[in-house]
Structures are given as C-alpha cells and as structure tokens.
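Peer 1: can't give you the sequence, but here's the structure:
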C-alpha cells in the first residue's frame, strides 16, 4: 500500500534535506512538505526539495500554524492524490522521528486501516526534557479522566491514518498544536480505534528547536480539552441554582401542609423545572445534539430518576455505614455521579442508541440536589 509522507515545516534547517533524502532512499515516493510561512532564509531548502520528483511543496504566505498545515495537507491528499495512495503518515520536520519508525508506521497502516495510529515515545527515558514529560503525562491523565482514552503519547507528531479515517479530521477546530489534541478527542468520541506503536524517543538539544509556545499553546490545548466539560459544569451549576431556588419557593407556597408532603412536593416540582432547563441546555448548547427520537424526552426522565435514586441509595448506605453527616456524603456522591454522567454522555456519542439517549442524560446530579431528602 502506498502512503504519503506529510511534513509540516516552519523555518527548518538543512537537516530536513538530509531527512527527506533518507526517506526517498528508503523507498518513499510521495512526500508532501508544507512550508508554513518560513522566512526567506529557508526558501532554498524548500526550493531544493521541490525539485525532487518524489516531493510536493505547499506554501503558506504567512505562518498559519501546524494545525492549519496538516488540514491543508489532508485536503490536498484527498482531492489530488486519492488515486495514487490510500493513507498518510504525518512526520515532524525536526528529526525526532527516525526513518525506521516511519516505515514501521507504514506497516502498521496495512493492518489497522480503520484506526488512528500513533507513534508513542517512552517518556520515562533520561533524555526526555522534564517539561515535555510533565506536559504529556498531565494531558494523558486529563484526557483519560474526561474522555476515557488511555493514550501513552498525546503529543506525538508521528501519526498514520488511511483515507477511510482521514475525512473525520478535516473540519476540526484548531490552527496550531491544539489541533493534534483535537484529533485524539475526535477519535475517542467517534469511536475511531487508536493504536499505538512504540517508537524511538529522540530529542535534540533539550527540544530547543520546537515551535511550541508553552503558555499560549498549552492554554489552547487545555481550553479545547475542557471546553465541553466547562459548559457541562456550568449547566449543572446553573441547574442546581434553579433547583434550590424553586425548592425554597415551593416550600414557602406549601407552608402549613404536612412536613413530609411539603418536602417531597417541593422537591419534585423543583426538579421538574430545573431538569427541563438542564435538558434544553445540554442538548442545544453543551453537546449540540440534534435528537431525532420521539421518545428521547421520556428516556431522559427515566435516566434522571435513575440517577436520583442512585444518589439517594448511595447516600443512605454511606450514612448508615460510615456515620458521617448526610450533606457531606451527598456532596461527595453527587460529585462522583457528575463525572460518571459526563463520561457516559461523551463516550456514547457514536452509537445510535447513545445518540438518542445518553447525550441528553440529566447531568445535574453533581452540586445539584444537595438539598434532596436522602
């Protein structure tokens, strides 16, 4: 199977020429290089490579970012090279990816045609800069917590995917390094399998040649990762406020009735109002899901009741067993249910039944409902 090697480059040195020559000597016949607005001092490098029959050079007039370079390259491959190749391999221009590992990725692509394949480095080795190891491990933990993916190397630029998978990544948000994180999130949400192939861990001069901006690019990456989660948290918090306010209002209006009736009626009426609000916000703003099922609303409330009952049962159990204050236990239990609910909704995106049910699940059981009778 023929593949296209994609190399986005910004102000590379002459090592890029040697690297491309090594790829050609290894048998690669289609190499797509993106000049992402490099300075005039580097023009001779791209001019030299463009003369190679195995190379195609795309040029950005200004620096537009690695994400934009990759998306432009993917689009070019699908529209112009679909008859000559069936997949692509993205490679960094700084020499961190050995030719041997590129060839191993090519072999893996013949086996995993439906997957996003990552070249995974070992961040426990001594030659890994501390900031790179810390950044990768932190991102790995957060993605695993929020999206369920157990990915060893979230920042690798060595990736392979077939034309079958490639269209899923064409319209993703992100123009710089956050785009590669977006690819991982998209794969996890769309249930695209992620395979990892262990590769050599190569860093030159403490990775000083990187164009990654620690503050601004890290901010963009984590803003992308937490984007939906923060909207989800706001939905839960605002629903909680509405629920508490409604509970107090109905408690006042029902003053004079039996205490048990007063509490339960106020709780039920408040939960109906706040859950209607939460349902609409989650569907239209948080997950932006256009549901087509006629019975979605009923299923939503069935799941809402299930979560409420789960919370009440766990609070009752822990209060009886541990003996801690009921309110404290309620907060802890509902915080756990909050993350569980988020994961259920995020991980159910691609399956039809989850599209109908889980992405519209009631999500206000954290922070929300701490006033409920357990």
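Peer 2: Structure received. The model shown is predicted, which means the values in this text are computed figures rather than measured ones.
Peer 1: contacts and neighbour counts: CA atoms only from here.
Peer 2: Fine.
Peer 1: would you list every one of the strands in the stretch 151-300 of the chain?
Peer 2: Assigned by DSSP state E, counting those that start in this stretch, the strands in the stretch 151-300 of the chain fall at 159-162, 194-198.
Peer 1: Now the most centrally placed residue in the chain: closest residue in space, sequence neighbours ignored.
Peer 2: Note on the chain: the residue nearest the mean C-alpha position is residue 185, at 2.2 Å, using CA atoms, centre = their mean. Nearest non-adjacent residue to residue 185, counting by CA to CA, 6 or more residues apart in numbering: residue 147, 7.2 Å away.
Peer 1: Next one: that neighbour from residue 281, what distance?
Peer 2: According to CA to CA, to the nearest Å, residue 147 and residue 281 sit 20 Å apart.
Peer 1: next up, a second structure to put side by side with the first:
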C-alpha cells in the first residue's frame, strides 16, 4: 500500500481538489501551522477522507515531512510513501506513476521536463540547483527541486534522521541518499505551474542559502585554504626560488587548516570518523592532489603563464575532485543510516485514521 503524504502551509482549494481526486489511496496531510484562517480548508480536506496532522506553528516543509514520515512509520510500518505538493503541481496520474515504481532501497523522483510556460525563477532555480547537486555529489538529477517522490517503508527511519526543517531538507535527502544506500530513480511527470507559481512559499535568498549550504561551506573552506596556500606559495617562492619546496610547504600548511575546518564545520558526519582514519584518508588525498597540483602548475608555467595565473587555473580544476572524494570517502562514516530523530510533535487535527480501508 502507498500512502500519499502532503505537507501544506496556507493552502487553497487546490489541496481539497487533489485529495478528492486521490480515490483509493490513503492520504495524510500535515498542516504546518497555517493558522485559524485556514481551518475551513483543512476541514474540507478531512471531510474528503484525509487524515490531517497539525503543527502548532510553522516549522517548515522538512519538519512537516518528518512528522508525516514518523506517523506513517508508527501507524503503517509496512507502507510505501509518495510525497506530493499542495499547490496542484502534481496530478493523481503522476502520483500513481511514481507509486508504481517504488521498491526497497530506492527513491523515486517525479522529474519535470520544464517545457512550455515555466516561471523564470523556477527555471533558473532548478538549473542552479542541478549544477550545485552535480558539484556536490558528482551525480546528475534532472529535477532536484521536485516535491513528488516515492519511498519504500525501509527508508522511513532514515528520512527522519536527515537534518533540515525547511526547503533544504529535500536537497539534503538527495545528497545523502547514496551514502545511506538508496538509489535515485527518475520518473517523468507533467510540468504544471499555475498563476506563475505565486502560491510557492520558497524564499529565494534565505531558502537558497539553506539549500546550497553544504556547497557554500565547502567553497568557503576551500577559498580560505586557497588564500593561505597562495600567500604561502608566493612568499616562499620569493624567499627560496624553489618551486617544488614552495608548493610542498604551502600545501602542508593550507591542508592542515583545511582538514580541521572540513572535519568540524563542512562535513558534519566527518566528526563520526575517527581522527586518525580521517587524517590518513585526507592526507593521502592531499598527496595525490599535490602531485597533480605541482605537475599542472609546472606544465602551465612552461607554457608561459604567470605563476599566479597557473595557480588559479590549477586549483579551479582540482576543486571538484577534492570535494567529491572528501564527501564520499574521507569524511564518510561506516555505511548504514543514522538512527531516526525524534519526530516533530504533531496532533491529529481532523479526519479519520488512515488504514487499509481508508477511502
């Protein structure tokens, strides 16, 4: 059995219409603190057969999803879950298509082609998000912002452990899925936007910073190490005239700083890796990158490029390799999902209990 989980904040009649159209599928709706003005909408949702859970205040989409996952895991531990948005972007037919492809150790993504009339901010936002995801994971996903996703019962515990209370939660699920043992599978769906996506509660600046935080942190750490490395290289080369010595000494200094910052601040699960193991992996990688760094700088210098220009080009080239290996190998704890977090408190707002006989 697949349960449809819909997080909702200040929804309109489109949510009611969707619930009514989902005949034969159990539906759980999480009211994410919409307030008294929206009680009539949720009453209509409950009257249409959905179970409505309510947050006492707005906590964000990620928190609402975890509340729903926790409830379903407790009440229907063997059920699959399809998450959908409350604004009419996902049709019952596409929800059913995603549900049909659910299997253990798999996350099914309903991906849009972004053809036709697509709001500019949505087109640009998804393009930037795809690039960020590829930089962070080395994998390509056509639609990283889709809210239509399907998971089997084996994923519900892990999904409760993923951090993030707002829109960044869904991005982190994608980033961490591989390490947790889940494959990402894409299912094409229709691209639907109404009223130029005016009902979206996505805040471009604040929520984008939350979504891209892992990449931003790594870039900031790498930039700091780059500044330290470059300054040390220029100073040591001016003092000694030896390119090899200068590159090695500068890299030792900057790598030590970068290792400490990445382990403590960038890759949060890196603190779960023993210091000795993480250090051995990191500095083994550093030696490989050092050889590539020296070889590339030497080659570019032989071509007549100034040392600083050769340095910038080399570091930009090795940036992606370094991130991918550090995330997947250096600071990756032993395989196996983290234990579930406690679910956000939620109370039944209205509607019948969900079960095999629902609707």
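Peer 2: Alright, I've got the coordinates. Remember, it's a predicted structure, so these values are computed and weren't measured experimentally.
Peer 1: Drop the TM-score for these two in here.
Peer 2: TM-score for the superposed chains, counting by TM-score structural alignment, normalised by the length of the second structure: 0.81, backed by 332 aligned residues with a CA RMSD of 3.0 Å.
Peer 1: So which of the strands of the stretch 151-300 of the first structure is nearest residue 86 of the first structure?
Peer 2: Evaluated with CA to CA, the strands of the stretch 151-300 of the first structure place strand 159-162 nearest to residue 86 of the first structure, the distance being 5.8 Å.
Peer 1: Find me the equivalent region of stretch 150-159 of the first structure in the second structure.
Peer 2: The aligned range for stretch 150-159 of the first structure in the second structure is 140-149, by TM-score structural alignment.
Peer 1: Do a quick rundown of the helices in the stretch 51-200 of the first structure.
Peer 2: Applying DSSP state H, counting those that start in this stretch to the stretch 51-200 of the first structure gives helices spanning 66-80, 99-111, 130-147, 178-189.
Peer 1: next one: the stretch 201-350 of the first structure
Peer 2: Going by DSSP H, counting those that start in this stretch, the stretch 201-350 of the first structure shows helices at 214-253, 259-281, 296-322, 326-347.
Peer 1: ranking those helices by burial, who's on top?
Peer 2: Per-stretch averages of neighbours, counted by mean count of other CA atoms under 10 Å, single out helix 326-347 among those, with a mean of 20.
Peer 1: okay, the strands of the stretch 151-300 of the first structure in CSV with distance to residue 228 of the first structure and mean neighbour count next?
Peer 2: Output for the strands of the stretch 151-300 of the first structure, formatted as CSV (distance: least, CA to CA, whole Å; neighbours: other CA atoms under 10 Å):
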stretch, distance to residue 228 of the first structure, mean neighbour count
strand 159-162, 25, 25
strand 194-198, 21, 17
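Peer 1: With distance to residue 236 of the first structure added, can I get these in TSV?
Peer 2: Formatted as TSV, the strands of the stretch 151-300 of the first structure follow (distance: least, CA to CA, whole Å):
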stretch	distance to residue 236 of the first structure
strand 159-162	37
strand 194-198	31
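Peer 1: And the contacts of stretch 95-110 of the first structure?
Peer 2: Contact partners of stretch 95-110 of the first structure, identified using CA atoms under 8 Å, 6 or more residues apart in numbering, comprise 1, 3, 15-16, 19, 22-23, 26, 87, 89, 91, 117, 119, 158-162, 197, 199-204.
Peer 1: Give me the ChimeraX select line for these, limited to the buried ones.
Peer 2: In ChimeraX, this line selects whichever of the contacts of stretch 95-110 of the first structure come out buried by 16 or more other CA atoms under 10 Å:
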select :3,16,19,23,87,89,91,117,119,158,159,160,161,162,199,201,202,203
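Peer 1: Spatially, what comes nearest to the aligned partner of residue 197 of the second structure in the first structure if we skip its sequence neighbours?
Peer 2: Under the alignment (TM-score structural alignment), residue 197 of the second structure maps onto residue 207 of the first structure. What sits nearest to residue 207 of the first structure in space, not counting adjacent residues and going by CA to CA, 6+ apart, is residue 129, at 7.3 Å.
Peer 1: The second structure: which residue goes with that neighbour?
Peer 2: Taking TM-score structural alignment for the superposition, residue 129 of the first structure sits opposite residue 119 in the second structure.
Peer 1: Quick check: which of the helices of the stretch 51-200 of the first structure is nearest to residue 40 of the first structure?
Peer 2: Judged by CA to CA, the one of the helices of the stretch 51-200 of the first structure that comes nearest to residue 40 of the first structure is helix 66-80, at 18.3 Å.
Peer 1: what's the mean distance for that closest one versus the second structure?
Peer 2: Helix 66-80 of the first structure: mean distance to aligned residues in the second structure after superposition is 1.4 Å, counting by mean CA distance after the TM-score superposition for the first structure.
Peer 1: what does that helix rub up against?
Peer 2: By CA under 8 Å, 6+ apart, the list of residues contacting helix 66-80 of the first structure reads 4, 6, 8, 32, 34, 36, 58, 163, 166, 169-171, 174-180.
Peer 1: if you set the cut-off to 6 Å instead, what comes out?
Peer 2: 170, 175-176, 179 (CA atoms under 6 Å, 6 or more residues apart in numbering).
Peer 1: residues of stretch 2-22 of the first structure that come out buried?
Peer 2: Quick answer for stretch 2-22 of the first structure (16+ other CA under 10 Å): 3-12, 16, 19-21.
Peer 1: Turn those into CSV, columns for secondary structure and distance to residue 231 of the first structure.
Peer 2: Shown next, in CSV, are these (DSSP: H, G, I helix; E, B strand; the rest coil; distance: CA to CA, whole Å):
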residue, secondary structure, distance to residue 231 of the first structure
3, strand, 40
4, strand, 38
5, strand, 38
6, strand, 35
7, strand, 35
8, strand, 33
9, strand, 35
10, coil, 35
11, coil, 38
12, coil, 39
16, helix, 43
19, helix, 44
20, helix, 44
21, helix, 48
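Peer 1: Out of those, flag the one nearest to residue 239 of the first structure.
Peer 2: Using CA to CA, residue 8 comes nearest to residue 239 of the first structure of the buried residues of stretch 2-22 of the first structure, at 45.0 Å.
Peer 1: From residue 72 of the first structure, how far off is the closest one?
Peer 2: Distance from residue 8 of the first structure to residue 72 of the first structure, by CA to CA: 10 Å.
Peer 1: Show me what residue 32 of the first structure lines up with in the second structure.
Peer 2: With TM-score structural alignment as the criterion, residue 32 of the first structure matches residue 28.
Peer 1: Am I right that that match is in a strand?
Peer 2: Yes. Assessed with DSSP: H, G, I helix; E, B strand; the rest coil, residue 28 of the second structure lies in a strand.
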